[in-house]
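*Asks:* Structure for the following, please:
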Amino acid sequence: MYLAKLKVSGLRRISSVELQFRPGLNILVGENNAGKTAVIDSLRALLSTTEDGAVRLDESDLHLSQGGVRATEVLLQYVFEDLTLEQEADFAAALQPMGGDKYAAHFGVRYTLSAGGRLRPKRWCGLHEDNAVSAEMLEDLRAVYLPPLRDPASGLRPSRSSQLARLLTRLATTEEKTSITELMRQFEKDLEKESPVANTQKAIDTQHETMLGAALRQSLSIGLTSPEFHRIAARLQIEVDSFDVDQNGLGYNNLIYMAVVLSELETNPDAAYRALIIEEPEAHLHPQLQGVLLQFLQSKERKKLAEKEDQEGREGKVPADQSVQIFVSSHSPNFASIADVDTLCCIHRGPAGVKSFAPRTVKFVPPAKKDKLQRYLDVTRAELFFARKVILVEGAAELFIVDALAKKAGYDLKRASVSLLSTEGLNFDCFLPLFGEDALNIRVALLSDADPPTGTFPGAKDAIVLSATAKTLEAAKSDWVEPFFALKTLEYDLALHEENRDAMLSALTEMHPIIGATLRIEVEAAPEADRAKVLFKGMFERDKGESIQKGRYAQSLAAAIATSKNSIAIPPYIEKALDFIVKP
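*Replies:* Here you go, the predicted model:
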């Protein structure tokens, strides 16, 4: 059983959005203020009614439209799928047919404004609001919420409600509880016989009887705890490398706490549905530990799937559902880059408001493009899931040079919320499906080379001749994606402008003094119409010796552009792309 759909209406920045989840791990990613916390609170509104307290909303949580009209209510709708027969019996009142012999459990929560300014919830199941959710159903929907900036040590300290005490109670059989209780009772008896304890007991008893007299005195005893299992469990605590948990680091304590919580959830026989909701785990974990945590969560999902398939194969029936659905919200590109693409659920702000998009719903043609996307998503490229606008370039060389040109021309890409990303070659095809009307509603400028036939060196005013590959990219143009092409390549288009050649040759001379000096003489001796060709061929199509390394040269050229006191001409296709991407 897992939560397959959640529809949120009227909550904070969200007018209306429907999210689709999967069994196991779900990672909510998106920029700040996109609505991730609103989604987390929507989950808690149904799943955490008895754990960590119910979500409390007030009038300020009602959605305010761009026109200044405030919503009158918050409506949350939930659909659970893949129920076992036993779970269908538990949630019979919530069931609705899906087709065939399958049923889904539907729940709803509506928050309406009360006289005191608070929003009061009404929970129901099925399709009719008069069908109230029973207390038994709520107990069957078990979730633990881990808030951001939390203090995990408080959940690990000894107490009756600690996660450690719950886990111990879950794992111990009746006979084992009795055995532990007898061990503690015997230990208490032995402890009482020790001289320091016995003498302390006698001293207290003497003073106590002197104070109150024989008629009023009480029976006192020194011990660790009453020999009852629940009291023993409440006194146990975790030590870390022989230190108290309070002396351990906050990040590691979070990982310990998650391990205890997951263990308790997985061994809970009472709940039909179990969920772990973690908000911003990166708040306490450095990138390496973020990777360790994510690998652990993904391995839990794979292990549960393997166990289910194994049991189905051996017994020929569907096993009891003991899986835990995990929801993690994050605005860390590091977390998004190492996650399986299928686990991501993107929440972003488009022109029409907050929208949701799951990359796993994209049909990559051929399917191998999806695998390529997974390989190419590193920390930098995963930034696209958090961006408002994106410029995609072919490689590192273009990345360095376009960034330098934009700064030189006065474009502040960071303040314009633009992410400049490299696809490492002509790998636009695996990134472009992520953008569009039914995907990420963000503006994308695609910069690429026209790559005309070999030996072609067009003039500045010549028409663009697109290669077959460039034509494919041109066909990707949409309301969200706009391709822009160099006449030949970025370096050649730069060389077409006389004012750029000095900086280009200076950058070359810094790397290769002899080649740079020789090429400068050749360029100056050539007719004006041929100088771009001579400069380009002298670097990247050399008749003798190896051609210049584009990546290294790009770094040198970017530095030359940044420090040049002369004006630098931006190739028209780049200038158009920058204007397109930074406009409101």
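*Asks:* CA only for contacts and neighbour counts going forward, please
*Replies:* Will do.
*Asks:* Stretch 145-152 spans what distance, first to last residue?
*Replies:* From its first residue to its last, stretch 145-152 covers 12 Å (Cα to Cα, to the nearest Å).
*Asks:* Sort out which residues of it are buried, please.
*Replies:* Neighbour counts over stretch 145-152 (16 or more other Cα atoms under 10 Å) mark 145, 146, 147, 151, 152 as buried.
*Asks:* now stretch 49-64
*Replies:* With burial defined by 16+ other Cα under 10 Å, the residues of stretch 49-64 counted as buried are 49, 57, 59, 61, 62, 63, 64.
*Asks:* Where do the strands of the stretch 301-450 of the chain begin and end?
*Replies:* 325-330, 344-350, 353-357, 389-393, 418-422, 443-449 (DSSP state E, counting those that start in this stretch).
*Asks:* what's the most buried one of the ones you listed?
*Replies:* Of these, the one with the most neighbours on average (mean count of other Cα atoms under 10 Å) is strand 443-449, at a mean of 25.
*Asks:* Next SSE downstream of it?
*Replies:* helix 468-474 (DSSP states H and E).
*Asks:* can you give me the end-to-end distance of stretch 150-159?
*Replies:* Across stretch 150-159, first to last residue, Cα to Cα, it's 18 Å.
*Asks:* Need the buried residues of stretch 49-64 in JSON lines (columns: secondary structure and distance to residue 312).
*Replies:* As requested, the buried residues of stretch 49-64 are arranged in JSON lines below (DSSP: H, G, I helix; E, B strand; the rest coil; distance: Cα to Cα, whole Å):
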{"residue": "49", "secondary structure": "coil", "distance to residue 312": "34"}
{"residue": "57", "secondary structure": "strand", "distance to residue 312": "44"}
{"residue": "59", "secondary structure": "helix", "distance to residue 312": "50"}
{"residue": "61", "secondary structure": "helix", "distance to residue 312": "46"}
{"residue": "62", "secondary structure": "strand", "distance to residue 312": "46"}
{"residue": "63", "secondary structure": "coil", "distance to residue 312": "46"}
{"residue": "64", "secondary structure": "strand", "distance to residue 312": "50"}
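*Asks:* Second input sequence below; structure requested for side-by-side comparison:
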Amino acid sequence: MYISKIKLKNFRNFSESELVFNDGVNVIIGHNNSGKTNLLKALSLIFDNNTSKKLTVDDFNQSISDFQNPPRIDISAIMKQSEKPENENKEDQNTVSTWLLDITPPYEAMLTYSFFLPDQELEEYEKELEKLSKSNPTVKDYWRMIKRKFIRKYISRIYGGRLELNNRAESEKLDRFDFQFLGPVRDVEKTMFTGRNPMLKEILDYFLDDDIAKNDKLDEDHKREEIDKRENQFYNDSKAVIDLLKRRVEVNSILEYSSDTGASLGGKPKFEGEISESELLSALKLLIENKTGITIPATHNGLGYNNLIYVALVLAKMQMDCSSYVGVENAKVFPMLIIEEPEAHLHPAMQFKLLKFLKENINQEKQVRQLFITTHSTHITAAVALDEIICMYVDDSDTLCVSYPGNVFDLTKDEDRKSKAYVERFLDATKSDMLFSDKVILVEGLAEQILLDCLSEYENKPLVDRHISVVNIGGRYFEHFLKLFNFDKKDVFKKHAINRMVACIVDSDPTRLEDTKWKKCFPFEIKEDEKHKGIADNVSSLESDKSSNISIFCNETGKGKTLEYDIAFENPDCKLLITDSVIPMHRKIIEQIMDNYSTASFKSLKETPNVDADVCNLLEETGWDEDDKKKGIVAYHYFKAVSNAKGEHAMQLEYNLRKNLESDKPVSFNIPTNFNEAITWINGLSHD
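*Replies:* Got it, this is the predicted structure:
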């Protein structure tokens, strides 16, 4: 059994929403105020017996505008039979038997939390509504009236089965669900340091003599016999300690006044006592032993490590609560672990290790049947399968949207199976950022990723202000990642995509046919009478992925190649481009061309010492105008000068460009057209 779905109506930012869950791990991501915390609160209202079921006016969805009937909140959780037999517990169906919606396998059951004004208060509500309506009230006035006169009269109920039947869920069956919630800010010190804490003491008591309980060589009778021996041994040893204490205490001195007060007439007072194993557990303190063997109090341990220890204690408690230790009737049937922002206090490696452990132990040792995690951490999303990710976000119309990235692929098609495998393999912590951002720009390489934010500032359209992420996909593999965003609400697969603006900036990289192979070339090498492609093959194939939220940007002038080439072509006399990573033999050539560029003709620039004559001849044979031919000389030599150190060069160039922006008299710098268009489009502006 697992919680397969939750439906929320009129609760906080959920007007009327539905989320589908996985049988096992559910990692819920999204930017701030998308509703992640509210979702966990909704689950707790149904399954957490320690959560107050009373809500306030602020817990209603504030978009409600019809007050003819008192507003109400309904939250329904659907439990479904697991498709994995090993995930089914023999008590599952018995627990939900009276809440069933469908008894045919796989069975489904439903629990609904409702918060509403009871029928006996409706007459009074109608009277107040009528009085208020005479004063031309606003929505705010209605809420104020409910807050002042009715919210205290609201009641909460948990119903089992179909809501219209109003069948109250049995409290003893609700108790079979174990809802363990770990919030982002946890005062773990109060929970873990001494056995006096009820939770830790109970865990210690449960694991007492666990070595015998797990000894497969002993049957149950022999296990009980061995445990009895230890208990008797403890009793005898502890009695000796108590007797020693009694001998050391001078009882007569303490009780010398008992005869004077007349207390001794009722019998002579004396001291006796014994101590149980459970009582002595309270004396234990949690210490941390480091690699050198030195022990320190847990209070001196790092907060991150203490949080991991706390998680271990919670898992131990969940195991205990599912065992016969608490009694057959009291044992939990469905333990679930809910963690909000596990990245709190944990560095990336520890986040990865924690999640790996939780994934491996799901449904093991009866610890956790279902795991819910909300996170902002790209390291956590990189550690889970795509199917385990649920993305919550608010679109441009302020509508709450839910996407399931793993469901966008049609696995009956080879192409989609390949794409899903590729995305899961390469969706690392850096690329996972695309799942969190408001908008995304996908680029081919590291140089574009390093430079793009700075280039946007030259256009006075900084990406960081709009929460736009630039993601380097490490090649021309756009089509795989675009499936995550190619949204179409009418398509059975695309409806699960993330409806978010995505710009793809693609190198034009022209090619020409040499013998029987297509080879990359410079734009000036292309001749009209030979077979060639003015832009890369993937550009035309990506056009089919264009939609209202996806756009492709490529230099289609017939004079472009890559970012480095295009930047030099647009800035042929800008010495900001010359960085320390420029190959020395090219540096002098570029500097000489730039020095003379504005005054010299193409013919004169051809005569620059060490300029590639063959390239100049090819440029001369094109139909380009004089200025473009001159630009071609600079762009070619600049491309050659930085092609072996693109990443290092991009970092140095970014530094030069930012320093220029901050100067009192910045040098003019032109951004390649396709970059400018992408920046404009992603900012929601027209680039026509």
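*Asks:* Overlay the chains and give the TM-score.
*Replies:* With the length set by TM-score structural alignment, normalised by the length of structure 1, the two chains reach a TM-score of 0.85; 554 aligned residues with a Cα RMSD of 3.4 Å.
*Asks:* could I get the buried residues of stretch 49-64 of structure 1 as JSON lines with distance to residue 577 of structure 1?
*Replies:* Output for those, formatted as JSON lines (distance: Cα to Cα, whole Å):
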{"residue": "49", "distance to residue 577 of structure 1": "50"}
{"residue": "57", "distance to residue 577 of structure 1": "44"}
{"residue": "59", "distance to residue 577 of structure 1": "43"}
{"residue": "61", "distance to residue 577 of structure 1": "39"}
{"residue": "62", "distance to residue 577 of structure 1": "38"}
{"residue": "63", "distance to residue 577 of structure 1": "35"}
{"residue": "64", "distance to residue 577 of structure 1": "34"}
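*Asks:* which one of the residues you listed sits closest to residue 369 of structure 1?
*Replies:* Set against residue 369 of structure 1, the nearest of the buried residues of stretch 49-64 of structure 1 by Cα to Cα is residue 63 (38.5 Å).
*Asks:* Over in structure 2, tell me which residue corresponds to the closest one.
*Replies:* Using TM-score structural alignment as the criterion, residue 63 of structure 1 maps onto residue 61 of structure 2.
*Asks:* Quick check: the gap between its match and residue 15 of structure 2.
*Replies:* From residue 61 of structure 2 to residue 15 of structure 2 the distance is 6 Å (Cα to Cα).
*Asks:* likewise residue 337 of structure 2?
*Replies:* In terms of Cα to Cα, residue 337 of structure 2 sits 26 Å off from residue 15 of structure 2.
*Asks:* between those two, which one's more packed in?
*Replies:* Remark: of residue 337 of structure 2 and residue 15, residue 337 carries more neighbours, 23 against 17, as counted by other Cα atoms under 10 Å.
*Asks:* How about the secondary structure of that one?
*Replies:* Following DSSP: H, G, I helix; E, B strand; the rest coil, we place residue 337 of structure 2 in the strand state.
*Asks:* Can you find the partner of it in structure 1?
*Replies:* Using TM-score structural alignment, residue 337 of structure 2 sits opposite residue 276 in structure 1.
*Asks:* Next up, the contacts around its match.
*Replies:* Contact analysis of residue 276 of structure 1 by Cα atoms under 8 Å, 6 or more residues apart in numbering lists 143, 144, 145, 146, 262, 324, 325, 326, 327.
*Asks:* Just tell me what the fifth one corresponds to in structure 2.
*Replies:* Structural correspondence for residue 262 of structure 1 with respect to structure 2 (TM-score structural alignment): residue 315.
*Asks:* just the third one next, same as before
*Replies:* The pairwise alignment with structure 2 assigns residue 145 of structure 1 to residue 181, based on TM-score structural alignment.
*Asks:* Could you find the closest non-adjacent residue to its match?
*Replies:* Ranked by Cα to Cα, 6 or more residues apart in numbering and with sequence neighbours excluded, the top spatial neighbour of residue 181 of structure 2 is residue 338, at 4.7 Å.
*Asks:* That neighbour reaches residue 373, doesn't it?
*Replies:* Yes. Residue 338 of structure 2 is within contact range of residue 373, at 5.9 Å (criterion: Cα atoms under 8 Å).
*Asks:* I'd assumed the match of residue 262 of structure 1 was in a helix, is it?
*Replies:* Yes. Counting by three-state DSSP, residue 315 of structure 2 is found in a helix.
*Asks:* What about it, how many residues nearby?
*Replies:* Neighbour tally, residue 315 of structure 2, other Cα under 10 Å: 21.
*Asks:* residues contacting the residue lying closest to it once chain neighbours are set aside?
*Replies:* Nearest residue to residue 315 of structure 2, sequence neighbours excluded (Cα to Cα, 6+ apart): residue 367, at 5.9 Å. The contact partners of residue 367 of structure 2, by Cα under 8 Å, 6+ apart, come to 315, 316, 318, 319, 322, 335, 361.
*Asks:* Distance to residue 109 of structure 2 added to those residues, as JSON lines?
*Replies:* Below are the contacts of residue 367 of structure 2 laid out as JSON lines (distance: Cα to Cα, whole Å):
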{"residue": "315", "distance to residue 109 of structure 2": "26"}
{"residue": "316", "distance to residue 109 of structure 2": "29"}
{"residue": "318", "distance to residue 109 of structure 2": "23"}
{"residue": "319", "distance to residue 109 of structure 2": "25"}
{"residue": "322", "distance to residue 109 of structure 2": "21"}
{"residue": "335", "distance to residue 109 of structure 2": "17"}
{"residue": "361", "distance to residue 109 of structure 2": "26"}
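*Asks:* was I right about residue 471 of structure 2 contacting residue 431?
*Replies:* Yes. Taking contacts as Cα under 8 Å, residue 471 of structure 2 lies within contact range of residue 431: 5.9 Å.
*Asks:* Report the contact partners of residue 570 of structure 2.
*Replies:* Applying Cα under 8 Å, 6+ apart, the residues contacting residue 570 of structure 2 are 631, 670, 671, 672.
*Asks:* at 10 Å instead, please
*Replies:* 628, 631, 632, 634, 635, 669, 670, 671, 672, 673 (Cα atoms under 10 Å, 6 or more residues apart in numbering).
*Asks:* Now do the same for the fifth one: its match in structure 1.
*Replies:* Across the two structures, residue 635 of structure 2 finds its equivalent in residue 536 of structure 1, going by TM-score structural alignment.
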